[in-house]
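>>> with the sequence up front, the predicted model follows.
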Amino acid sequence: MADLPTLAEVAAAAGVSPATASRVLTGSVRVTTSTRRQVHDAMSRLGYVRRRAPRGSAGRRAEQIIAAVVCEHSPRLFTEPFYARLLSACEEVLTTHGVPMVVMTATPATASIAAPPLVAGAVDGVLLIGARARHPLAVTLAASGVPVRCAGRPPDGIDLPFVDMDNRDGGRQAAEHLLLNNRKHIATIAGPPTLPAARDRLEGFRQTLRDAGVLDMPVAYGDFTHASGAHAMQWLLQRAPHLDAVFAASDVMAAGAMQTLRRAGRKVPDDVAVIGYDDAPVARHTSPTLTTVRQPVEEMATLAARLLLMTLADGDNPKGNPVLPTELVVRESA
């Protein structure tokens, strides 16, 4: 068997010094994007990242390991129900195949710490979750040759395979339901505009209203937390005091909005209809219970994990980026 390539050979193939190649591996910010890409391309060509010694050979890791990387601050990982549902489903698939899963967080500020072990062979593949626009780790992984599958569409301009949910159609369904119930003064609490899923929900909702002749829709932005939903609802009531419907891009934000409406003396749904998004457990425990758009979180996670395992087995990404359907669940709030 041929010897595994050295870092010096990678550097020579990339046309850079060994010190520069080493800085790329350690995630140093003192390397240009083009140089980083040259080094990752050379690593990929020579098999520096992906080549594994045969099972049982001395000094090399025999087992496969998958890293699930959540692009959020760690407190969100432990408080947001979406991540618990997604990671549990991923781990169930991987465990069935005898593959352990490690969980990491990586914000833009911590990407330089997260990147080195991921691209240098400490793991065999990456499930990337919730990457927003210009996230440096998404850029690095796209250039690295490491097997990756995104749970959720990656940011624009990042070429990574993914599994997504039809967030745009989820927004359309919410808008159509409000229009069919003769709501005239409609507002929305959108998620972070840099997150593809949040942007798709807003665009699907807004375009459906525009097609129906509703052109002036107030938009407030939140970060999927209860507090942000409550504050956004407060801002909307000041901006549009006669509103009679609101669509929130998450159930947790919708619950926060309902709290603000209750304090303002507005009855749901008599005065203001409220629709959420996720069909998270909180949707069945609000008063009134929450009409929401159900997204198949577990199904998306399961499919992403299986497709990543197929990539590890075959060396090639399965063709296509599946997009799963969403579904409006009508309860009492709208």
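All right, it came through fine. It should be emphasised that the depicted structure is a prediction, and the values quoted were computed from it without experimental measurement.

>>> okay, CA-based contacts and neighbour counts for the rest of this
OK.

>>> which helix in the chain has the most residues?
Secondary structure of the chain per DSSP state H: the longest helix is helix 297-314.

>>> quick one: that helix to chain centroid distance?
Relative to the chain's own centre, helix 297-314 is displaced by 15 Å; criterion: C-alpha atoms, centre = their mean, to the nearest Å.

>>> equivalent analysis for stretch 62-80, please.
Here the centre of stretch 62-80 is set off from its chain's centre by 12 Å, with C-alpha atoms, centre = their mean.

>>> and for that stretch, what's in contact with it?
Stretch 62-80 has contacts (C-alpha atoms under 8 Å, 6 or more residues apart in numbering) with 52-56, 83-84, 87, 99-108, 118, 123-132.

>>> after the longest helix of the chain, which helix or strand is next?
strand 323-324 (DSSP states H and E).

>>> neighbouring contacts of that following strand?
Here strand 323-324 makes contact (C-alpha under 8 Å, 6+ apart) with 163, 164, 165, 166, 296, 300.

>>> most surrounded residue in those?
residue 164 (25 neighbours; other C-alpha atoms under 10 Å).

>>> in terms of secondary structure, what does the helix or strand harbouring that one contact?
Assigned by DSSP H and E, residue 164 falls within strand 162-165. If contacts are counted by 3 or more C-alpha pairs under 8 Å, 6 or more residues apart in numbering; DSSP states H and E, strand 162-165 sits against strand 148-151, helix 297-314, strand 323-324.

>>> check contacts around residue 186.
217, 218, 243, 244, 245, 246, 247.

>>> on that earlier part again, identify the residues contacting the strand holding residue 164?
With contacts defined as C-alpha under 8 Å, 6+ apart, strand 162-165 is touched by 149-154, 295-296, 300, 303-304, 321-326.

>>> re earlier: write a PyMOL command that selects only the buried members of the contacts of stretch 62-80.
Only the buried entries of those go into this PyMOL selection, using 16 or more other C-alpha atoms under 10 Å:
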select buried, resi 52+83+87+99+101+104+105+106+107+108+118+123+124+125+126+127+128+129+130+131+132
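
>>> the contacts of stretch 62-80 in helices, which ones?
The helices, defined by DSSP H, take in 83, 84, 87, 118 from these.

>>> would you turn those into TSV with distance to residue 66?
TSV is the format used below for the ones in helices among the contacts of stretch 62-80 (distance: C-alpha to C-alpha, whole Å):
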residue	distance to residue 66
83	16
84	17
87	12
118	10
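
>>> second structure follows, compare the two:
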Amino acid sequence: MADRRPTLEDVAARAGVGRGTASRVINGSARVSERTRAAVLRAVRDLDYVPDAAARALAGGRPGTVALVLAEEPGRRFEQPYLGQLMDGITAAADAAGALVSLHYTRSRGDRATLARRLREPRTDGVLLLSALPREPLAGLLDRAGVPTVAAGRPGGVEPGGAGDAGHVDADNRGGSERAVEYLIGRGRRRIATIAGPPERSAGADRLAGYRRALDGRPESVAFGDFTEPGGTHAMRRLLARWPDLDAVFAASDVMAAGALRELARQGRRVPDDVAVVGFEDTAVRRPTLPMLTTVHQPTERMGRTMVEMLLGSAGPDVRAPVVCDTGLVLRRTA
């Protein structure tokens, strides 16, 4: 009994939802709340549940599967707000192509080696890889196993156009950040700070580079966060302690911006009168802030669709040109 593979019913029970709801989450349906989606994904991870997508494909006469892999490390959880939007795009594109999506979690080097071997099966069209690690070891394992792979975002430590800059879909992080800071400059803000993401991750490095390019020699005010709300709160506290005259903040994610807004309110700073705040990703619609957050929109759902189209259009694990999707500033109430 100890070796029994977990079932969909086990996942549903662990998440406290019905079997149908669990199935909708695993198959990427948009008809669930973010809280329910997160609960089911936690249950999938905790139970190491792997949907038997190959069997369902055979039963339905469908051509194969696209494996969506969320790669973590022990003690971390991949629960970024944009994940649901990305999955919406992935499942829509896979369904249009007649392919199923199988969801996989991996949390250790041993898990990654096992998963790479498992994903060599003929009915797997390839892998869509989401990883928060700056240098994801699974990417190399899949490449050596001959499994076509498309990543969400440029791999950490790889410069645009450099070696390894292929097979991924990303947002225009540098351009979006630059436009956000230029907007703040145009509004007369004089001391513009940034809550930057981890510099070892490409999104963190690129959004910081865009901030610096827009400042064009003006004084920098930088504090680093970890793309979490508490990280944004702590970074905002450090910025205010060092630069109490700051009058604008560009946060490298909406989640960190939400943490910054919390700290600004705690310290009695009015937004946007005293301090303007701009985020990045445009998850504010799904995660409301007060006031509503001005942010850089990244087309997350379209990025998911593009990942599938890139993967299914590949003849094999050959190098493919990266795709960088445009971003745009969305003006709301914080700037």
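Here it is on my side, so go on. Everything quoted here is computed from the prediction, not taken from an experiment.

>>> TM between them?
TM-score for the superposed pair, counting by TM-score structural alignment, normalised by the length of structure 1: 0.73. Supporting figures: 270 aligned residues with a C-alpha RMSD of 2.6 Å.

>>> still on that earlier bit, any idea which of the helices and strands packed on strand 162-165 of structure 1 is most buried?
For those, the largest average neighbour count (mean count of other C-alpha atoms under 10 Å) is found in strand 148-151, namely a mean of 27.

>>> average offset between that strand and structure 2?
In the superposition against structure 2, strand 148-151 of structure 1 averages 1.5 Å from its aligned positions (mean C-alpha distance after the TM-score superposition for structure 1).

>>> show me what that strand is packed against.
Contact analysis of strand 148-151 of structure 1 by 3+ C-alpha pairs under 8 Å, 6+ apart lists strand 125-129, strand 162-165, helix 297-314 as its packing neighbours.

>>> please identify the helix or strand for residue 170 of structure 1.
With DSSP H and E as the test, residue 170 of structure 1 turns up in helix 167-180.

>>> should've said residue 285 of structure 2
Per DSSP H and E, there is no helix or strand for residue 285 of structure 2.

>>> burial of it, as a residue count?
Residue 285 of structure 2 has 9 neighbouring residues, counting by other C-alpha under 10 Å.

>>> how far away is it from residue 309 of structure 2?
Computed as C-alpha to C-alpha, to the nearest Å, the residue 285 of structure 2 to residue 309 of structure 2 distance reads 27 Å.

>>> ok, residue 147 of structure 2 next?
16 Å.

>>> so which of the contacts of residue 186 of structure 1 wins on neighbours?
Using other C-alpha under 10 Å as the neighbour test, the contacts of residue 186 of structure 1 are led by residue 247, with 30 neighbours.

>>> what sits against the counterpart of that residue in structure 2?
Taking TM-score structural alignment, the alignment pairs residue 247 of structure 1 with residue 250 from structure 2. Residue 250 of structure 2 sits next to 180, 181, 192, 193, 194, 195, 211, 257, 277, 278, 279 when contact means C-alpha under 8 Å, 6+ apart.

>>> from those residues, pick the one nearest residue 15 of structure 2.
Relative to residue 15 of structure 2, the closest of the contacts of residue 250 of structure 2 is residue 257; by C-alpha to C-alpha it sits at 29.1 Å.

>>> in terms of helix, strand or coil, where does the closest one fall?
helix (DSSP: H, G, I helix; E, B strand; the rest coil).

>>> surely it touches residue 251?
Yes - applying C-alpha atoms under 8 Å, one finds residue 257 of structure 2 in contact with residue 251, separated by 5.3 Å.

>>> which positions in structure 1 sit opposite stretch 23-34 of structure 2 in the alignment?
So stretch 23-34 of structure 2 sits over no part of structure 1, by TM-score structural alignment.

>>> excluding sequence neighbours, find me the nearest residue to the residue most central in space within structure 1.
With distances taken as C-alpha atoms, centre = their mean, residue 130 lies nearest the centre of structure 1, 2.2 Å away. Distances taken as C-alpha to C-alpha, 6 or more residues apart in numbering place residue 71 nearest to residue 130 of structure 1, at 5.3 Å, with adjacent residues excluded.

>>> what do you get for residue 198 of structure 1?
Spatial nearest neighbour of residue 198 of structure 1, chain neighbours left out: residue 191 (4.9 Å); criterion: C-alpha to C-alpha, 6+ apart.

>>> tally of neighbours for that neighbour?
26.

>>> what's the counterpart of it in structure 2?
In structure 2, residue 191 of structure 1 lands on residue 197 (TM-score structural alignment).

>>> surely that match is in contact with residue 205?
Yes - between residue 197 of structure 2 and residue 205 a contact is recorded at 7.1 Å, counting by C-alpha under 8 Å.

>>> residue 150 of structure 2 versus residue 281 of structure 2, what's the distance?
Per C-alpha to C-alpha, residue 281 of structure 2 is found 20 Å from residue 150 of structure 2.

>>> how about residue 226 of structure 2?
In this view, residue 226 of structure 2 and residue 150 of structure 2 are 24 Å apart by C-alpha to C-alpha.

>>> before we move on, what about residue 169 of structure 2?
The gap separating residue 169 of structure 2 from residue 150 of structure 2 is 7 Å, by C-alpha to C-alpha.

>>> between these two, which contacts overlap?
With C-alpha under 8 Å, 6+ apart as the test, residue 169 of structure 2 and residue 150 both reach residue 307.

>>> re earlier: residue 181 of structure 1: which of the ones in helices among the contacts of stretch 62-80 of structure 1 is nearest?
residue 83 (32.8 Å).

>>> what sits against that closest one?
For residue 83 of structure 1, the contact set (C-alpha under 8 Å, 6+ apart) comprises residue 77.

>>> can you pull out the strands in structure 2?
For structure 2, the strands defined by DSSP state E occupy 65-71, 100-106, 124-131, 149-152, 168-171, 192-196, 222-224, 248-251, 276-281, 294-297, 323-325, 328-330.

>>> could you check the angle strand 124-131 makes with the second one?
Relative orientation of strand 100-106 of structure 2 and strand 124-131, computed by axes from the mean of the first three to the mean of the last three C-alpha atoms, to 10 degrees: 40 degrees.

>>> and strand 100-106 of structure 2, how far from structure 1 on average?
Averaged out, strand 100-106 of structure 2 is 1.9 Å away (mean C-alpha distance after the TM-score superposition for structure 1).

>>> other SSEs contacting that strand?
helix 53-60, strand 65-71, helix 83-96.

>>> just the last one next, same as before
With contacts taken as 3+ C-alpha pairs under 8 Å, 6+ apart, strand 328-330 of structure 2 sits against helix 173-186, strand 294-297.

>>> buried sites along the first one?
Going back to what we said before, that points to helix 173-186 of structure 2. Buried residues in helix 173-186 of structure 2, counted by 16+ other C-alpha under 10 Å: 173-185.

>>> that's all I had, so thanks and see you.
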